[in-house]
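Student: My questions concern the predicted model and sequence given below.
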Amino acid sequence: MSEQPQEPASTQDVQDTPTTEATPETAAGTDPGAETGTDAGTDAGPGEESAPESVDGASADAERPAPVPQPGPRPGPAPRRRPAPPASGPTPAEAGAPSAPAATEVAHLTSVDREAAAAFGRVDENGQVWVRRGDGEHEVGQYPDAGPAEALDYFVDKYESLVAQVDLFEQRLRSTELSGKDIDAGVKQLRTAMAETRAVGDLDALAHRVEALATIAEDARAAADRARAESRERQRAARTAIVEEAETIAGQDPEKVQWKQSGERLRDLFEEWKTAQRDGRLDKRSEDELWKRFSHARSGFDRMRRHHFAALGEQRSSVRQVKEKLIARAEALATSTDWRGTSTAYRQLMDEWKDAGRLGRKDDDALWNRFRAAQDVFFAARAAANDEVDAEFRENLAVKEKLADEAETLLPIKDLNQTKARLRDLQERWEAAGRVPRGDMQRIEGRLRAVENAVRDAEQHKWTASNPEAKARAEGVVGQLESAIRDLQADVDKARATGDARRLAKAEEALAARQAWLESAQRTLRDVGR
């Protein structure tokens, strides 16, 4: 629940013993509310308002020490109305007193005309002081053992102090941003002072001025309320934006979250929240609701991160166990001399290593180095063994280089049977030469294989050409084509004789095609007959 503004301190009554009081200048220049009121930048709790600034009370002329009569001033009975003095007495206008301003006009009476103010009062034969107002005279009080001028002067001081109080409130109302509660408290305090203070002066004009200020204060209060509402709406929008971004971060897919960046952004949002909170508080309901959402988003993100890394830790523990076993198997194979079988086994281990998953970069690199070291031992031993074998096989390579040169002289083939015989002799000597270094095996074997393929192709071609079935098919095709050509030649002659150009062109085209087919078939037949 919002705290209610405290009641302002009541103004010092004239019934008190006169003492030295602050001057109007001091009252206008020293703002107690500015010292004791709530700073605009101070945080207030949700739903709380800043305490209203106090409005300065009575002030007096410091240059004029108050008299100290004995036994002291005595107030008269409760104010009672008395008929206005006879017409022979001076009227306010005759005495130069200011007339009361309209209710909508604010008169600036900071510089009080003390003589004009004193014209509104009188002292009767009993020492009683009276003040003249629009509805008649009102008893103010007594100032015993003092002359009429001194008694009036004392109560004019009270009037001047009251004017200074009104001036101070007007100055603060026009030059500072007061809260709505400060404005209400100030108006209430002025009205209380007007009702309770016994003073001599143009009280009706001052009352009109206070009511005019009350109207201005009401407008200022409405403007302050609007500004406060707009400020809170901006603050609520800023806080809501912070909360929504935090909720977006917390709602990400755990498998796609950039944990470091997201965590840093949430910390930045928390600092933004604290800054926004220092700039101004919201109402308690909104403050609590947004804070719960923001806190829930932060807690949810932290919980999601802990679960993710806990699961990741379990997964990495499993991956580590698998890779440790693969390392043990690789190390067991490191001293094997079964070069072919162990090479195949290492390829299988490599596939399993890739399927096992990854750890953190540092741990994964350390395990990989162990796994790779075991393979390096094996492959280094295999390379050394191959080097020894290659040294023995270099002489065999020289023999096969000469045999390959000899084989390539068989091409192109002129006599197939003779070429086949020479190739068989070369192949026997090739096998007898033995193995060659691994690096040269594919190259040297390729040279002999090219000669063997050429001989095989020549043999296949010869078999195809001497095939009786192929010869019979070729003769049949030649006969069919010759018959078709004779028929087409007759069509050409007939079309030429009748002058049918379209039929002639079509017959000639068909005739040319059959003649080309016939030439191809005759060549095939000649090849088969060889």
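Tutor: Arrived safely. Residues are numbered from 1 along each chain as shown.
Student: From now on I want contacts and neighbour counts done on CA atoms only, so please keep to that.
Tutor: Noted.
Student: Confirm His138 sits in a strand?
Tutor: Yes. Applying DSSP: H, G, I helix; E, B strand; the rest coil, one finds His138 inside a strand.
Student: Quick check: it touching Arg122?
Tutor: No. If you go by CA atoms under 8 Å, His138 and Arg122 don't touch, sitting 10.4 Å apart.
Student: Next one for the comparison:
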Amino acid sequence: MSSDPWGRVDETGTVYVRTAEGEKVVGSWQAGSPEEALAYFERKYEGLVVEIGLLEKRVRTTDLSAKDAQAAIEHIRQQVEEHHAVGDLAALSARLDKLTETVESRREERKAQKAKQADEARAAKEALVTEAEELAQSEQWRAAGERLRALVDTWKGLPRLDRKSDDELWHRFSHARSAFSKRRKAHFAALDAQREEARKTKEKLVAEAEALSNSTDWGATAARYRELMADWKAAGRAQREHEDELWNRFRGAQDVFFAARGEVFAERDAEQTENLKLKEELAAEAEKLVPVSDLKAARAAFRSLNERWEAIGHVPRDARPKVEGRMHAVERAIQEAEEAEWRRTNPEARARAAGLTGQLQDAVDKLQKQIDAARAAGNDAKADKLAKELEGRQALLDQALKGLQEFGG
């Protein structure tokens, strides 16, 4: 009989392994010595040790799934429990129990990680849905459209959720995109209709502008072009392929009209500038008539100058008040001289002036006699009072005599 600390072979060749529950039969050995029998089953034990070590390493260093790891553990455990090896089988069982705990812990970690990833993916997809639903109401058509396309790419890169949740979120996400596309399509359809209406309106404006381009009714036509420009701006933009062509025709028609008007106005301005020089010369000649010394000659000269003035024509509008004011000033001076002459030669006015002078002279003479009488009587107070009254009457008399002299004495 042969034995070691973990097993023995009896005289019949039966091999035993020692365990905490007592000896267990490992097998029977008839082919050789007991030592060879123990060595054989000890090698089987070492094989189990190596196999467990390799499994421990795989669990620690690879992404071996918990299911596969547990299956491998159970396979080795079955071999240990069948007692087909000699050695510390309890230690192997303990290592397998610990490895089972590790695999279970890893299973829970992965389950928690998977749950966390699912929660993160759900939160991310809910955020995408919320943003998509907000974008569905946007009128920033280009920016919102590009952002929605980017959200689709982001969605595709996220993990799938459970079927129900994923389908519900995708339905909301897809509905938001469809709503935006529908609104955008309706917007651009309406915009196309507006632009088509603008094109028709602008074609009418262009036709009228081109019809007016050869007009010589400068004021009325220029005013109409201003109205057409206001109508053009109010019409809105036509389609891009029509807008530039219509605008070029519209502006071209106006340019033809305003170029022609500009040439006419340039000629008119040159003519009016020359007229201004002539009228300034006439104004200077008229101003030499003032002060009026010979009314008849001044009147005749001014009449002649005025006839020449009227024959000259228009001057620039901004220069008109000044040059016309000079002629009006000379005209007023001649009129004032005529009025003075009329007053001087008017018989009725002369008679009224002579009568007033005579009355004042009589009053002065009467007051002088009264003063002399009062002083002769010694009544100086009365004489002084009458003297003051005499001063006032004498002043009026002097003024009346001066007026009489204007009538030729």
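Tutor: Done, it's in. In this text the structure is predicted, and so the values were computed from the model without any measurement.
Student: sorry, back to before: please enumerate the shared neighbours of His138 and Arg122 of the first structure.
Tutor: 130-131 (CA atoms under 8 Å, 6 or more residues apart in numbering).
Student: quick one, helices of the stretch 151-300 of the second structure?
Tutor: 163-212, 218-235, 240-287, 295-312 (DSSP state H, counting those that start in this stretch).
Student: of all those, which lies closest to Glu108 of the second structure?
Tutor: Closest to Glu108 of the second structure of these is helix 163-212 (CA to CA; 22.7 Å).
Student: related to what we said a few turns ago, including distance to Pro347 of the second structure and mean neighbour count, could the helices of the stretch 151-300 of the second structure go into JSON lines?
Tutor: Shown next, in JSON lines, are the helices of the stretch 151-300 of the second structure (distance: least, CA to CA, whole Å; neighbours: other CA atoms under 10 Å):
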{"stretch": "helix 163-212", "distance to Pro347 of the second structure": "68", "mean neighbour count": "16"}
{"stretch": "helix 218-235", "distance to Pro347 of the second structure": "57", "mean neighbour count": "14"}
{"stretch": "helix 240-287", "distance to Pro347 of the second structure": "32", "mean neighbour count": "16"}
{"stretch": "helix 295-312", "distance to Pro347 of the second structure": "19", "mean neighbour count": "15"}
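Student: Redo those helices as CSV? Include distance to Thr130 of the second structure.
Tutor: Below are the helices of the stretch 151-300 of the second structure laid out as CSV (distance: least, CA to CA, whole Å):
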stretch, distance to Thr130 of the second structure
helix 163-212, 8
helix 218-235, 39
helix 240-287, 36
helix 295-312, 83
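Student: Looking at those, spot the one closest to Asp318 of the second structure.
Tutor: Closest to Asp318 of the second structure of the helices of the stretch 151-300 of the second structure is helix 240-287 (CA to CA; 10.8 Å).
Student: how close does that closest one sit to the first structure?
Tutor: Relative to the matching residues in the first structure, helix 240-287 of the second structure has an average distance of 3.1 Å after the fit, by mean CA distance after the TM-score superposition for the first structure.
Student: What is the corresponding segment of the second structure for stretch 464-480 of the first structure?
Tutor: For stretch 464-480 of the first structure, there is no aligned range in the second structure, judged by TM-score structural alignment.
Student: So which bits of that stretch are buried?
Tutor: By neighbour count on 16 or more other CA atoms under 10 Å, the buried set for stretch 464-480 of the first structure is 465, 471, 474, 478.
Student: Distance from that stretch to the middle of the chain?
Tutor: 85 Å (CA atoms, centre = their mean, to the nearest Å).
Student: So which residues make contact with it?
Tutor: 518, 521-522, 524-525, 527-530.
Student: In TSV: the residues you listed, plus secondary structure, neighbour count and distance to Lys323 of the first structure.
Tutor: Shown next, in TSV, are those (DSSP: H, G, I helix; E, B strand; the rest coil; neighbours: other CA atoms under 10 Å; distance: CA to CA, whole Å):
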residue	secondary structure	neighbour count	distance to Lys323 of the first structure
Leu518	helix	19	74
Ala521	helix	20	70
Gln522	helix	15	73
Thr524	helix	17	68
Leu525	helix	20	71
Asp527	helix	14	69
Val528	helix	20	69
Gly529	helix	12	72
Arg530	coil	8	71
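Student: any chance of the buried residues of stretch 464-480 of the first structure in TSV, with secondary structure too?
Tutor: Shown next, in TSV, are those (three-state DSSP):
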residue	secondary structure
Ala465	helix
Lys471	helix
Ala474	helix
Val478	helix
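Student: how about CSV for the residues you listed, with distance to Lys284 of the first structure added?
Tutor: Converted to CSV, those look like this (distance: CA to CA, whole Å):
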residue, distance to Lys284 of the first structure
Ala465, 106
Lys471, 109
Ala474, 107
Val478, 109
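Student: Kindly indicate which of those residues lies nearest Arg435 of the first structure.
Tutor: Nearest to Arg435 of the first structure among these is Ala465, at 39.1 Å by CA to CA.
Student: Phe378 of the first structure pairs with which position in the second structure?
Tutor: Phe378 of the first structure maps onto Phe257 in the second structure, by TM-score structural alignment.
Student: Before I go, just wanted to say thanks for your time.
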